[in-house]
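Enquirer: Predicted model, plus sequence, below.
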Amino acid sequence: MDTTSQATVGLQLIEAGQRVTVRVPATTANLGPGYDSLGLALGLHDTLTVETLDTDELLFDLRGEGAATLPRDASHLVVRAMAAAFRRLGFRHGGLKITAENVNPHGRGLGSSASAVVAAVTAANELVPAESRRGRDWILQLTSEMEGHPDNVAPAISGGLALSWQDSDQYRSTTATVVEQVVPIVAVPDFELSTEAARALLPASVGHHAAAMNAGRAALLIHALTHSPEFLLAGTEDYLHQSYRAEAMRPSAALIAALRAEGYAAVVSGAGPTVLVLANGEANAAEALDFIADFTAANTPDVGWRVLKLSVDVEGAKVDVHRR
């Protein structure tokens, strides 16, 4: 018996003739001081549709971001994540027809891999029989294991502002409602930075003073996002990671420094290199957009920037299921 056959022994085959569509938001993590613990869902969505076939084929239609470079076979992250979820639930898949419509830029710090695994695991969970399906906590646990931390997957699952933590080997999260005045803006540069490369720049430890300062700012940031956005600038001050990563994304670091000097709550989105601004109201957002346009034209003419004014997604992963 080969390895593949051994891996599927005792697993039930997923019923053919089902279709599930999952719409998942992009996310921004850390938000300055909330390293590996805070994440925000954004109104920018990838859509994954999976149909189960009565053959052994894998048909993969990939559109949008990553269409020119990502694989369309079993090595794709979506296929691997679905297979892992099925196994954890006691099932295996036969043929699949997958359509991925990607809007979220890849390798830019907007949670593209988290969106993919959340979409895949959510789809797999919906395709098993009702008695075998699990809840959001199960999806959070498995996707956090896949990603290594919950800060992006949690808001992709639940929407809103996600506050996540780990108890031993268990990942947990809760959500908070962001006040309507908060307007997220992302400035996405035309270069990528892998999360692994960004993490490699961090020191193994930081001093007690820096940790204490960071804890205070993280607490203030939650208050600013949920009650008093006038504290966003102070609340987004970070002492743990951004300064160490600046050398890997100098254009982004320069833009953040300039924005903050003008009073805008700007931070690195996730591991970067996207710049996130948390504006306080529409007027502040319009001013920030003008500033970004002027600064990037004058100071980073060799970098292409895609600047988007977004909303906070409050729904998280949305599922539409059709069964024969």
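Expert: Yep, it's here.

Enquirer: rest of the way, CA atoms for contacts and neighbours
Expert: Fine.

Enquirer: hey, where'd the helices end up in the stretch 151-300 of the chain?
Expert: Per DSSP state H, counting those that start in this stretch, the stretch 151-300 of the chain carries helices over the ranges 153-158, 195-200, 208-226, 232-235, 242-245, 250-261, 282-299.

Enquirer: which parts of the fifth one are buried?
Expert: Of all the residues in helix 242-245, those buried under the rule 16 or more other CA atoms under 10 Å are 242, 245.

Enquirer: Relative to the whole chain's centre, how far out is that helix?
Expert: Centroid displacement of helix 242-245 relative to its chain, using CA atoms, centre = their mean, to the nearest Å, is 20 Å.

Enquirer: Comparison target below:
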Amino acid sequence: MTFVEGAVRVRVPATSANLGPGFDALGIALSLHDELEAEVRPDGLVIEVTGAGAEDVPRDESHLVVRSMRAAFEALGEQPPGLRLSCTNVVPHARGLGSSSAAIVAGVVLARGLVAGGALLVDDDALFRLAARLEGHPDNVAPAFYGGFTISGKDTPPEGEGGFYSVGSAVDPRVEVVVFVPPTPVSTAVARGLLPARVPHAEAAADAGRTALLVAALAGQPEHLWRATRDYLHQSYRRPAMADSLALVDELRDDQVPAVVSGAGPTVLAFTDASGAAALRARCPDGWTSHHLTVDRDGAVLL
């Protein structure tokens, strides 16, 4: 196996999972990006980080991008003698915008890019499945890798092959979003820990219907997004960990704005179009930040 000379760069989008009712299944890529660069060195490991999380992330083999690169190199058949990694982070950490998935996807794409003919050794679908295994679930990994709006999950033997899958679905060009990012993070583990082991059958059925409607609404009928984003399975249970976020969701939805908790939170995402974004951003709570974003249709891209 031959490593390429020089540096390889990748751009990876932020993502929002669930989108209300599509718990652990739906995800969308957004026009907010981390950019990373890596190259093979004769020895050692050098990590440079600027931007979001720079004060907190490790600078050793435990760094999530490095761990993901190591897993991809293993799949490719050989580890490099040394590495230099430079990360310019824009995606907020622990805010429900897919920062960990962005790191994992960036790592596996960088590793493959550093190997001559890497795409012949590990194709896109295999690389996606590796990234999903590293993350543990595919709902953020899929849009980060493929771009656009994705429906993803994992087959469960004996019904399926036991592998992760992702299917892309259309997004109406009118669909844009505003995200409201609070100053305080909430870990995914904490947010998941608030969910009950069982939910009422009626609520599960209602969520299934809204999820199906959401796919149709995003594809070409955005006038149905408010109804389609109503969730019954997870958001209300997470209120103790993100009361301000759920209060904002309630306030927006009372005004017929299709608003949801982004992923495990605490960021709030509201669907809009180009004409409505400015008015929405004006409703950003004090101390929060907001971004008007479009759908990233490319996913992870080598630059």
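Expert: Received the coordinates, thanks. What you are looking at is a predicted structure, and each value in this text was computed from that prediction instead of being measured.

Enquirer: quick one on the thing from earlier: which of the helices of the stretch 151-300 of the first structure sits most buried?
Expert: The highest mean neighbour count among the helices of the stretch 151-300 of the first structure, using mean count of other CA atoms under 10 Å, belongs to helix 153-158: a mean of 34.

Enquirer: Just to check, residue 201 of the first structure is in contact with residue 245?
Expert: Yes. Residue 201 of the first structure is within contact range of residue 245, at 6.0 Å (criterion: CA atoms under 8 Å).

Enquirer: residue in the first structure matching residue 247 of the second structure?
Expert: When the first structure is aligned by TM-score structural alignment, the residue opposite residue 247 of the second structure is residue 254.

Enquirer: mean shift of the top strand by length along the second structure relative to the first structure?
Expert: Counting by DSSP state E, the longest strand found in the second structure is strand 22-41. Compared with the first structure after fitting, strand 22-41 of the second structure has a mean deviation of 0.4 Å; criterion: mean CA distance after the TM-score superposition for the first structure.

Enquirer: and that strand, what does it pack onto?
Expert: For strand 22-41 of the second structure, the packing partners by 3 or more CA pairs under 8 Å, 6 or more residues apart in numbering; DSSP states H and E come out as strand 8-18, strand 82-89, helix 99-113, helix 141-146, strand 149-154, helix 201-220, strand 289-293.

Enquirer: tell me the angle it makes with strand 289-293.
Expert: Orientation check (axes from the mean of the first three to the mean of the last three CA atoms, to 10 degrees): strand 22-41 of the second structure against strand 289-293 gives 90 degrees.

Enquirer: In the first structure, which residue range corresponds to strand 22-41 of the second structure?
Expert: Strand 22-41 of the second structure covers residues 34-53 of the first structure once aligned (TM-score structural alignment).

Enquirer: Next: stretch 52-65 of the second structure.
Expert: Using TM-score structural alignment, stretch 52-65 of the second structure pairs with 65-78 in the first structure.

Enquirer: Could you tell me where stretch 78-94 of the second structure falls in the first structure?
Expert: With TM-score structural alignment applied, stretch 78-94 of the second structure matches the range 91-107 in the first structure.

Enquirer: Span of that stretch from start to end?
Expert: Using CA to CA, to the nearest Å, one end of stretch 91-107 of the first structure lies 32 Å from the other.

Enquirer: buried residues in it?
Expert: Buried residues in stretch 91-107 of the first structure, counted by 16+ other CA under 10 Å: 91-93, 95-96, 98-107.

Enquirer: The residue sitting nearest the centre point of the first structure: what's its closest spatial neighbour, skipping adjacent residues?
Expert: In the first structure, the residue lying closest to the centroid (CA atoms, centre = their mean) is residue 111, at 2.5 Å. Nearest residue to residue 111 of the first structure in three dimensions, chain neighbours excluded: residue 27, at 5.2 Å (CA to CA, 6 or more residues apart in numbering).

Enquirer: Give me the distance between that neighbour and residue 150 of the first structure.
Expert: 11 Å.

Enquirer: who's more crowded, those two?
Expert: Neighbour tally, residue 27 of the first structure and residue 150, criterion other CA atoms under 10 Å: the higher count belongs to residue 27, 33 against 30.

Enquirer: Verify the contact between that one and residue 155 for me.
Expert: Yes. Residue 27 of the first structure is within contact range of residue 155, at 6.7 Å (criterion: CA under 8 Å).

Enquirer: for residue 219 of the second structure, what are its contacts?
Expert: By CA atoms under 8 Å, 6 or more residues apart in numbering, residue 219 of the second structure lies in contact with 169-172.

Enquirer: Mark which of those are buried, thanks.
Expert: Buried among those by 16+ other CA under 10 Å: residue 171.

Enquirer: What is the nearest of the contacts of residue 219 of the second structure to residue 38 of the second structure?
Expert: Nearest to residue 38 of the second structure, judged by CA to CA, of those is residue 169 at 31.7 Å.
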